[in-house]
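[1] Sequence first, then the predicted structure:
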Amino acid sequence: MAAADEYSTTSHVLQLCLALQDRLEKVEKEVQSLKGENLALKLVLEEKKTLASVVKDGEVEVDSWKVVAASATKGTQL
């Protein structure tokens, strides 16, 4: 039973990480569209409290992190 619980927890954390990565990619695309340039966006996150997720309309929201630094650099167009 403990192995199943560990797998479930690991799976949940992985899903949250993937949701967060997807969210960052959406932010990066939005920045690129606003500026009309190819930008590489880097966000540094810091945990504020216990990791929590809220599911609304099929989307996972991660609300336990805050952005502590952000930078955007020009990238090369492919």
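    Received the coordinates, thanks. Only a predicted model underlies this, so the values are computations on that prediction, with no experimental measurement involved.
[2] going forward, measure contacts between C-alpha atoms and count neighbours the same way
    OK.
[3] how near is Ala69 to Lys42?
    Separation of Ala69 from Lys42 (C-alpha to C-alpha, to the nearest Å): 8 Å.
[4] With neighbour numbers in mind, choose between those two.
    The neighbour comparison of Ala69 against Lys42 (other C-alpha atoms under 10 Å) goes to Lys42, with 13 against 10.
[5] ok, that one - contacts?
    Residues in contact with Lys42, defined by C-alpha atoms under 8 Å, 6 or more residues apart in numbering, are Ala70, Ser71, Ala72.
[6] Check it against this one:
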Amino acid sequence: MDRRDLPEILWYARYDDVYSTTKGFPYASTLYTGHRRGHQYAVNKKVTHTGGTLTIDRNAWDAPVAIVS
């Protein structure tokens, strides 16, 4: 894949606790279609795994995250 072929991608923050890149999308539904959206839906959430607690942000992602060649 050539870098010129990469689409524009939108990663938006809307803290609505909805794990989706389409429900509640704050722009026209025709924008950033075709796997080009990321949605940060929660911030500073505490989670515990095997006795350790972390504070994390939560994201729904429907877009490429890396180029591997």
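    Structure's in. What do you need? Note that the structure is a prediction, hence the values are computed from the model and not measured.
[7] so what number do they get for TM-score?
    Scored against TM-score structural alignment, normalised by the length of structure 2, the superposed chains reach a TM-score of 0.26; 32 aligned residues with a C-alpha RMSD of 3.2 Å.
[8] ok, for the most centrally placed residue in structure 1, nearest residue in space, not its chain neighbours?
    Central residue of structure 1 (C-alpha atoms, centre = their mean): Leu20, 2.0 Å from the mean position. Using C-alpha to C-alpha, 6 or more residues apart in numbering and skipping residues adjacent in sequence, the residue nearest Leu20 of structure 1 is Val62, 7.0 Å away.
[9] Run a quick neighbour tally on the one you found.
    For Val62 of structure 1, the tally of surrounding residues (other C-alpha under 10 Å) stands at 17.
[10] Help me confirm that it comes into contact with Leu16.
    Yes - between Val62 of structure 1 and Leu16 there is a contact at 7.2 Å, judged by C-alpha atoms under 8 Å.
[11] which residues are in contact with both of the two?
    Ser53.
[12] returning to that earlier point: output the contacts of Lys42 of structure 1 in JSON lines; the columns should cover distance to Lys26 of structure 1.
    Formatted as JSON lines, the contacts of Lys42 of structure 1 follow (distance: C-alpha to C-alpha, whole Å):
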{"residue": "Ala70", "distance to Lys26 of structure 1": "15"}
{"residue": "Ser71", "distance to Lys26 of structure 1": "16"}
{"residue": "Ala72", "distance to Lys26 of structure 1": "14"}
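[13] List the ones among those that fall in strands.
    Ala70, Ser71, Ala72 (DSSP state E).
[14] which residues in structure 1 form strands?
    39-47, 53-56, 59-62, 65-74.
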